[in-house]
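Chemist: Any chance you could fold what I've pasted below:
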Amino acid sequence: MYDTSTRKRALALVAQGRSLNSVSKETGISRAAIRSWQTRIEPLPRMRQTSCSLCGPTADPPEDRAAYSYLLGLYLGDGCISPGMRSGYFLRIACANAWPGLINACATAIEAVNPSGKAYRVRAVGYTSVVGYSGHWPCFFPQHGPGKKHDRRIVLAPWQQAIVNAHPWDFIRGLVHSDGCRITNWTTRLVGGERKRYEYPRYLFTNTSTDIVSLFTTALDRVGVEWKSLNQSRTAVTISVARKASVALMDAHVGPKY
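Modeler: Sure thing, here's the model as predicted:
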C-alpha cells in the first residue's frame, strides 16, 4: 500500500511529461496504480495500512515456519489478498481441480499459518480457491499491494528470508505447485540401426515476475539443484531442471502434483 506522499511524487513525475512506463520503472509502482491515482489520489479507507493490533508495525513470524515457507511459495504464484469485513482480509490461493492433493496441502498450510486455524474452499469452473480470513495476512505477506505482482517489486522481508533459508524445499515445493510442473520429455536415437525411444523427466517453473523467478533460482542454488533458463519469445521466464541428479533431488523433496 502506498501513502499519499508517495502517490503525489509519482504523479509529479507524470506531470513533468514522463510516460507511465518510465515512472513505473523508476519508482517500482505499477502503471495501473499510477493511472488510478490520476482520478483518486487518496487511499480507500478500507485499504489503508495501519499497525496490526497484535503484531504492531512488524509481524511476528508464524509458529509453523515450514508450513509458512510452503504457503509463501503458493502465494507468490497463485495467491492474492483482498480486504474483507472490518479490519480483516481474505487470503485466496487458486488451485486447479485436477490436483486434489494440492488443494488439500494448501488448505493444511493455511490452517497451520492462520491464527484462527481455519480455511475453507470455494469451488469455481476448473479451479478451487482455498481461502483463509484474518486480519494478519498483510503482516504475514508484506508483498501484498495493488496491481499484479510482476508490475511491482517482490522482495522478502529479512524474517521471511530467514524462514526460506531454513526451509528451502518447502518454499520450492510451493512455487512448483503454483507455477511449475513435472513433465516427461522424450526423444529417439538410432542404436544398432534401430530407432529407440527414450524418456526423461524434468521440472519447469514459469513466472512473469523476474523477482519471483530470482527467489526460485536462489532457493534452487541453496539446495544444490542445477537449472537453466529457457529462451522464449514471451515475456514470462521459464526455468528448467533437467539434469538427472537434480531431477532426483526434486523428486525426493517436491514430486509431481497430485
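Chemist: Please make it C-alpha for all contacts and neighbour counts, starting now.
Modeler: Fine.
Chemist: Report the separation between C52 and F140.
Modeler: Using Cα to Cα, to the nearest Å, C52 is found at 11 Å from F140.
Chemist: neighbour-wise, which of these two wins?
Modeler: A direct count of neighbours by other Cα atoms under 10 Å for C52 and F140 places F140 higher, at 21 against 15.
Chemist: Hmm, the more buried one is touching C55, no?
Modeler: No. In this structure, F140 is not within contact of C55 by Cα atoms under 8 Å, at 9.7 Å.
Chemist: what touches both of those two?
Modeler: By Cα atoms under 8 Å, 6 or more residues apart in numbering, F140 and C55 have no common neighbours.
Chemist: Which of the residues in the helix or strand hosting I212 are classified as buried?
Modeler: Element membership for I212, per DSSP states H and E: helix 210-223. Residues T210, D211, I212, V213, L215, F216, T217, T218, A219, L220 are the ones in helix 210-223 that count as buried (16 or more other Cα atoms under 10 Å).
Chemist: For the nearest residue to the third one once chain neighbours are set aside, which residues are in contact?
Modeler: Nearest-residue entry for I212: I154, 6.7 Å, with adjacent residues in sequence omitted and distances by Cα to Cα, 6 or more residues apart in numbering. Contacts of I154 were listed using Cα under 8 Å, 6+ apart, and they are Q143, D211, I212.
Chemist: Could you do R121 as well?
Modeler: T128, S129, V130, V131.
Chemist: The first one: which element?
Modeler: T128 is part of strand 127-134 when elements are defined by DSSP H and E.
Chemist: For the comparison step, fold the sequence that follows:
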Amino acid sequence: MKFHGTDVRQKALTLLRGGARNADVGRTLGIPAGTVAYWRHRDPAERGACPGRHAPPCPRCDGRELDGAAYAYLLGLHLGDGHIIRYSGHRVPSLMITCAEEWPGLMDECEAALRAVFPDNSVCRVRKQSCRNVKVYSNHLPCVFPQHGPGRKHERRIALEPWQRQIVDTHPWEFVRGLVHSDGCRNINWTTRLVGGVRKRYEYPRYWFTNVSDDIRRLYTDTLDRLGVEWKECTRYGRPYNISVARRESVALMDAHIGPKY
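Modeler: Predicted structure coming up:
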C-alpha cells in the first residue's frame, strides 16, 4: 500500500474545499480517486464537523412525525418476513424485508412504506435466489421496531408497545394487510356436495395466515375481531398453525381492503 505525505493530502483538501471533483484532484496529484474520496469524507470529521449530513431524526427519540398508515403496514411485514441485523464491520443496523420475486407489486409497496417511515434514509433492494431483500439502514431501527431481539420470533414474546397499539388501532386494515402480504395468501378452495344424487364441485375463496408464533397469530386474530372478520384456527400436527377466513361476508370484507398479492 502506498502512503501519501501530509503535504500531498493538504494540497488535495485545498482543491476539494475549492470545489474540485475527486477524479480531477486524483489526476492532478497522481492519487487514486478512492483515496481522494476517503480524504473528502474524513476532512469534516477531523475538523469537528459532521461527516456528511446530520443523522436523520427518529420518530421515537426526536419526535419526528410518523406516517401511521405506512408504519402499520410495515409493522405487519416486519413481524412476518422482516428482521433487523448488524453485519460485522457495519456501523449501522439494517432492516430487511424479504419479498418473493413473483410478487413485484408487493415489493413496490414494501419499498414505498420504508421510504414513508424512513424518509431521510436510503432504501435499496438486494437480489437473492428467488427473492429480494428490501433494505433500509438506520441506527434507530430498534426504537421503531422494539419487537427486535435475539433468537427467532416464535421463541420469544412478541407484544406491541402502547404507542404501537394506538397506531394499529387507528390503521387496523393496514396492519392486517402487512401480515397477509408477509405470511398470508388468498386462494381458491374447493369441496364437493351431493345435489339431487349428483356430486358437484364447489369453489370458494379463502384467506390463509400462517405463522409459528402464537403471539403474532394472536395479534392478527385480535385485529380481525375488532374489524368484524370471522376466522377459524387450523392445526398442523396437532398444533395451532393456520388462521382461515372463509365465510363469504368476511372474505368480501378482506377483498375490499386487502385482495390477492400481485
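Chemist: care to give me the TM-score?
Modeler: Laid over one another, the chains give 0.75 as their TM-score (TM-score structural alignment, normalised by the length of structure 1), with 207 aligned residues with a Cα RMSD of 2.1 Å.
Chemist: follow-up on the earlier one: now distance to Q232 of structure 1 too, for the contacts of I154 of structure 1, in TSV please.
Modeler: Formatted as TSV, these follow (distance: Cα to Cα, whole Å):
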residue	distance to Q232 of structure 1
Q143	27
D211	18
I212	17
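Chemist: Mean distance between the longest strand along structure 1 and structure 2 after superposition?
Modeler: Longest strand of structure 1, by residue count under DSSP state E: strand 194-207. By mean Cα distance after the TM-score superposition for structure 1, the fitted strand 194-207 of structure 1 averages 1.1 Å away from its aligned residues in structure 2.
Chemist: For the aligned partner of G145 of structure 1 in structure 2, give me its contacts.
Modeler: G145 of structure 1 maps onto G149 in structure 2 when the alignment is built from TM-score structural alignment. Applying Cα under 8 Å, 6+ apart to G149 of structure 2 gives no contacts.
Chemist: still on that earlier bit, what is the nearest of the buried residues of helix 210-223 of structure 1 to Y89 of structure 1?
Modeler: I212 (23.0 Å; Cα to Cα).
Chemist: how much space between A112 of structure 1 and T6 of structure 1?
Modeler: Counting by Cα to Cα, the gap from A112 of structure 1 to T6 of structure 1 is 35 Å.
Chemist: Comparing those two, which residue is more hemmed in?
Modeler: A112 (21 against 14).
Chemist: Show me the strands in the stretch 101-250 of structure 2, by range?
Modeler: For the stretch 101-250 of structure 2, the strands defined by DSSP state E, counting those that start in this stretch cover 123-128, 131-137, 184-195, 198-210, 232-236, 239-245.
Chemist: hey, which of those strands is tucked in deepest?
Modeler: Ranked by mean neighbour count, the strands of the stretch 101-250 of structure 2 are led by strand 131-137 with a mean of 20 (mean count of other Cα atoms under 10 Å).
Chemist: and it, which stretch of structure 1?
Modeler: Going by TM-score structural alignment: strand 131-137 of structure 2 matches residues 127-133.
Chemist: how far away is T188 of structure 1 from E194 of structure 1?
Modeler: Look at T188 of structure 1 and E194 of structure 1: by Cα to Cα, they are 10 Å apart.
Chemist: scratch that, H150 of structure 1
Modeler: For H150 of structure 1, the distance to E194 of structure 1 - Cα to Cα - is 48 Å.
Chemist: cool, V125 of structure 1 as well?
Modeler: For V125 of structure 1, the distance to E194 of structure 1 - Cα to Cα - is 47 Å.
Chemist: try G84 of structure 1
Modeler: Counting by Cα to Cα, the gap from G84 of structure 1 to E194 of structure 1 is 64 Å.
Chemist: ok, now S22 of structure 1?
Modeler: 58 Å.
Chemist: Next: R31 of structure 1.
Modeler: 57 Å.
Chemist: and if you look at A245 of structure 1?
Modeler: Where E194 of structure 1 is concerned, A245 of structure 1 sits at a distance of 28 Å (Cα to Cα).
Chemist: For the stretch 51-200 of structure 2, which segments count as helices?
Modeler: 68-81, 104-117, 141-144, 162-170, 172-183 (DSSP state H, counting those that start in this stretch).
Chemist: nearest spatial neighbour of Q232 of structure 1, skipping sequence neighbours?
Modeler: Here the residue nearest Q232 of structure 1, using Cα to Cα, 6+ apart, is T238, at 7.9 Å.
Chemist: contacting residues for that neighbour?
Modeler: L204, F205, T206, N207, S229, L230, Q232.
Chemist: that older thread, how about the residue nearest to I212 of structure 1, what's its match in structure 2?
Modeler: Under TM-score structural alignment, I154 of structure 1 pairs with I158 in structure 2.
Chemist: From the centroid of structure 1, which residue is nearest?
Modeler: The centre of structure 1 sits closest to L76, judged by Cα atoms, centre = their mean, with a distance of 0.8 Å.
Chemist: What is the equivalent residue in structure 2 for that residue?
Modeler: Match for L76 of structure 1 (TM-score structural alignment): L79.
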